[in-house]
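Chemist: Quick check, what structure comes out for this input:
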Amino acid sequence: MGSIVGAAIVSHHPGLMQCEEFRVLQGAGADSDLIPGYARLRERIEKARPDVAIIFDSHWFTTGYHLVDGAPRYQGTYISDEMPWYLHGVPYDYRGHPDLALAIEAVSREQKGYNRVINHPDLGKQYATINLVKQLRLERSDTPVVTVSSCQNCDWRHFLKSGEAIAEAVRRSDLRVLLLASGALSHKFNPIDWKPKHPRIFHESNVSRPENIVSDKGAIALMEQGRHDMVLDRWQDEYRKMPWEAFGAHYLQMLGAMGGANCRARGVALSEYENARGTGNVHMWFDGGSSEATAKVAA
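Modeler: The predicted model follows:
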């Protein structure tokens, strides 16, 4: 029987792919704490010993289905169509896990859900996946990666259901699975002519709106307490309106796989809460098997 051995919300913001000298210059002499946060996260992953990582990609927008990338291998050179002037020429070469991808679709069909496998040689990648593959050294550890999209015509219940199908597919396998929700919390960019409020560009006071900071920190506090049910209770009235990146698809699918409102996995912040062009970012780790539903998966 398979198990979910750990999960994390992980920032992927492209500025972290710039050279250290440029980041320090931007940061008024202080680098982003998200960089050493990746090292802290790698330590947790090493202890969890996953056989495969599932990345919920908040940049891979799809319509009609939660797509699951099902190729056996991904190779190429990445260039961002969003920021090609510095995020370009990034080579990648990592394994997929077709069996798990197909199992997710099979369970979803049984449950009358919307998870479907796609395996096309010309399908491009997104930096929400590539940055994590690089920063978490999943290539180096030869850990297979399955990427799941953010379906833009879904609401929060659909994302939870997508995660439930993934959890059942994991349960039926013999795999130790790591879940990575790749994205920010509040995701409102600062205008192009914005002037920093704080000289350290990554500082939280440079998040686009004061109310977003308050809301993000409130969500982080609830996650630290393991009160994901309270996050869901506030979803439509607060977190959906901020809004979170990709409508929160990355977090919600991860949470659905961990038991949804029944999940009591306590979050551990592995970085400072930081700004990235106005968005609120943090790395947060959750141990596997911390809810009744997840415990059944991890048994």
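Chemist: For the rest of this, base every contact and every neighbour count on C-alpha atoms.
Modeler: Noted.
Chemist: How are the strands of this structure distributed by residue range?
Modeler: Under the criterion DSSP state E, the chain contains strands at 3-10, 52-62, 66-69, 73-78, 90-95, 115-118, 145-151, 176-182, 267-269, 274-276, 279-281, 284-287.
Chemist: Next, format those strands as a markdown table and append mean neighbour count and distance to Glu46.
Modeler: Shown next, in a markdown table, are the strands of the chain (neighbours: other CA atoms under 10 Å; distance: least, CA to CA, whole Å):
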| stretch | mean neighbour count | distance to Glu46 |
| --- | --- | --- |
| strand 3-10 | 27 | 11 |
| strand 52-62 | 23 | 12 |
| strand 66-69 | 26 | 24 |
| strand 73-78 | 14 | 22 |
| strand 90-95 | 16 | 17 |
| strand 115-118 | 22 | 28 |
| strand 145-151 | 25 | 15 |
| strand 176-182 | 26 | 11 |
| strand 267-269 | 21 | 16 |
| strand 274-276 | 25 | 25 |
| strand 279-281 | 28 | 23 |
| strand 284-287 | 23 | 13 |
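Chemist: Among those, which comes closest to Val170?
Modeler: Closest approach to Val170 among the strands of the chain is made by strand 3-10 (6.3 Å; CA to CA).
Chemist: Which of the strands of the chain sits closest to Asp216?
Modeler: Among the strands of the chain, the nearest to Asp216 by CA to CA is strand 279-281 (6.9 Å).
Chemist: before we go on, could you also do this sequence so I can check it against the first one:
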Amino acid sequence: MEKVNLTSSFTLLGFSDFHYNHAVLFSAILAIYTLTWAANFLLLSSIKLSQQLHTPMYFFLGNLSVVDITFSTVTVPKLLSSILHGSTSISFLGCFLQMYFFVFLGTTEIFLLSVMAFDRYLAICIPLNYILLMNDKVMVILVCTSWVAASLHSLLHTYILSHLTYCGDKLIHHFFCDVTPLIKLSCSSTSLAELLIFTEGSMVVIIPFLFILISYVLIGWAIMKMETKSSRSKAFSSCSSHLMVICLFYVTDIFIYFRPPSDYSSRYDRIISMAYTIITPMLNPFIYSLRNRDVKEALKNLFMQCFS
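Modeler: Presented below is the predicted three-dimensional model:
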């Protein structure tokens, strides 16, 4: 069996083993991808141009929009190509670069969601000291730490997987280079890679999740102690969008990466993966804008400036 090296290539199966209408699926995914760019770009423009959105919460939201745009761009163009041409080839270097950026951006989103939960905790539970505690320096440190830590995490996993031996037909049963399909494809020992996923990889997901959970337990307790119904409603409203995004992200993430290996199914994984690589990045800006009066007002002002 021929081993994979730097000059070799993999083949992404994509959805070539599914029976579907290529034109309809291609058009739908292209429309969603275009909408993802447009919605996140509009949100970024609103945050940049509207003075009332120059607050910590929207600074973090702007970073989340950057992640959503780039996260979908890592996988969608190759997916569109596979729909048009069937299974597609990807070089060894291209495959691991794609995996690096996929893991990097997905992990960055996890960390940013945690940072946003911490921001909501300070705003609701310690409102008098919020501006002092969440100042510009703290905001930049939290965001930079999220990006750098996610990059190091992804680099570690990419390094380990890129040094495995890959033999045989080199057919990846996915529409992008993901961790699990590459481990399944390896013909060398994968014990170190699997151990890394279930230890360090699990910690990267579970610890932020527990941090978010604790933050919202404290937030919920603080909201319950508020005297007026309007105060409770306003406080909950400022958290509801963030909670929806967290649920959307973690449900698919846990389904894909935290289940017994015996339950692995490449067909179902490809379908579910479309939810968090294509659908979620499109929905996030709508969740935040449609449920937020300040964002809707900023978007209205932006359109008025553009068409006046």
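Chemist: care to give me the TM-score?
Modeler: Put the two chains on top of each other and the TM-score (TM-score structural alignment, normalised by the length of structure 1) is 0.30; 160 aligned residues with a CA RMSD of 6.8 Å.
Chemist: Distance to Val24 of structure 1 for the strands of structure 1 - can I get that in a markdown table?
Modeler: Shown next, in a markdown table, are the strands of structure 1 (distance: least, CA to CA, whole Å):
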| stretch | distance to Val24 of structure 1 |
| --- | --- |
| strand 3-10 | 21 |
| strand 52-62 | 26 |
| strand 66-69 | 35 |
| strand 73-78 | 24 |
| strand 90-95 | 21 |
| strand 115-118 | 40 |
| strand 145-151 | 31 |
| strand 176-182 | 24 |
| strand 267-269 | 22 |
| strand 274-276 | 14 |
| strand 279-281 | 18 |
| strand 284-287 | 23 |
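Chemist: and the longest helix anywhere in structure 1, which residues are buried?
Modeler: Criterion DSSP state H: the longest helix present in structure 1 is helix 156-172. Buried positions in helix 156-172 of structure 1, judged by neighbour count with 16 or more other CA atoms under 10 Å: 156, 158-171.
Chemist: now swap in stretch 65-83 of structure 2 and tell me
Modeler: 65-69, 71-76, 78-80, 82-83.
Chemist: Please apply the same query to stretch 133-151 of structure 2.
Modeler: For stretch 133-151 of structure 2, a neighbour-count test (16+ other CA under 10 Å) marks Leu133, Met134, Met139, Leu142, Val143, Ser146, Trp147, Ala149, Ala150, Ser151 as buried.
Chemist: what do you get for stretch 41-51 of structure 2?
Modeler: Within stretch 41-51 of structure 2, the residues scored as buried using 16+ other CA under 10 Å are Phe41, Leu42, Leu43, Leu44, Ser46, Ile47, Lys48, Ser50.
Chemist: State the separation between it and the centre of the chain it belongs to.
Modeler: On the basis of CA atoms, centre = their mean, to the nearest Å, stretch 41-51 of structure 2 is displaced by 20 Å from the centre of the chain it belongs to.
Chemist: Please apply the same query to stretch 75-83 of structure 2.
Modeler: Worked out by CA atoms, centre = their mean, stretch 75-83 of structure 2 lies 18 Å from the chain centre.
Chemist: ditto for stretch 130-145 of structure 2
Modeler: That offset, for stretch 130-145 of structure 2, works out to 22 Å (CA atoms, centre = their mean).
Chemist: Could you count how many residues lie near Lys134 of structure 1?
Modeler: Look at Lys134 of structure 1: counted by other CA atoms under 10 Å, it has 17 neighbours.
Chemist: make that Phe303 of structure 2, sorry
Modeler: Counted by other CA under 10 Å, the residues lying close to Phe303 of structure 2 total 12.
Chemist: same check, this time on Leu171 of structure 2
Modeler: Neighbours of Leu171 of structure 2 (other CA under 10 Å): 18.
Chemist: So for it, what's the nearest residue that isn't a sequence neighbour?
Modeler: Thr11 (4.8 Å; CA to CA, 6 or more residues apart in numbering).
Chemist: How about Thr62 of structure 1?
Modeler: With sequence-adjacent residues excluded and distances taken as CA to CA, 6+ apart, Thr62 of structure 1 is closest to Cys151, at 4.7 Å.
Chemist: My guess is that neighbour contacts His66. True?
Modeler: Yes: if you go by CA atoms under 8 Å, Cys151 of structure 1 and His66 touch, sitting 5.3 Å apart.
Chemist: gap between the residue positioned nearest the centre of structure 2 and Ser45 of structure 2?
Modeler: Among the residues of structure 2, the one closest to the centroid is Gly106, at 4.0 Å (CA atoms, centre = their mean). Going from Gly106 of structure 2 to Ser45 of structure 2 by CA to CA, to the nearest Å gives 23 Å.
Chemist: Where do the helices of the stretch 51-200 of structure 2 begin and end?
Modeler: Assigned by DSSP state H, counting those that start in this stretch, the stretch 51-200 of structure 2 shows helices spanning 56-85, 92-125, 130-133, 136-162, 179-185, 191-196.
Chemist: What of the stretch 151-299 of structure 1?
Modeler: Counting by DSSP H, counting those that start in this stretch, one finds helices in the stretch 151-299 of structure 1 at the ranges 156-172, 210-224, 228-233, 249-257, 292-298.
Chemist: who's in contact with Asp136 of structure 2?
Modeler: Shown in contact with Asp136 of structure 2 (CA atoms under 8 Å, 6 or more residues apart in numbering): Pro56.
Chemist: no wait, Ile69 of structure 2
Modeler: Per CA under 8 Å, 6+ apart, neighbours of Ile69 of structure 2: Thr36, Trp37, Asn40, Pro281.
Chemist: Same question for Ser65 of structure 2.
Modeler: Residues in contact with Ser65 of structure 2 (CA under 8 Å, 6+ apart) are Asn40, Phe41, Leu43, Leu44, Pro281, Asn284, Pro285.
Chemist: Distance to Met224 of structure 2 and secondary structure for the residues you listed - can I get that in a markdown table?
Modeler: Formatted as a markdown table, these follow (distance: CA to CA, whole Å; DSSP: H, G, I helix; E, B strand; the rest coil):
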| residue | distance to Met224 of structure 2 | secondary structure |
| --- | --- | --- |
| Asn40 | 34 | helix |
| Phe41 | 36 | helix |
| Leu43 | 32 | helix |
| Leu44 | 33 | helix |
| Pro281 | 32 | helix |
| Asn284 | 27 | helix |
| Pro285 | 28 | helix |
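Chemist: Nearest to Trp221 of structure 2 among these?
Modeler: Nearest member of the contacts of Ser65 of structure 2 to Trp221 of structure 2, counting by CA to CA, is Asn284, at 26.4 Å.
Chemist: my guess is the closest one contacts Val245, does it?
Modeler: Yes: between Asn284 of structure 2 and Val245 there is a contact at 6.3 Å, judged by CA under 8 Å.
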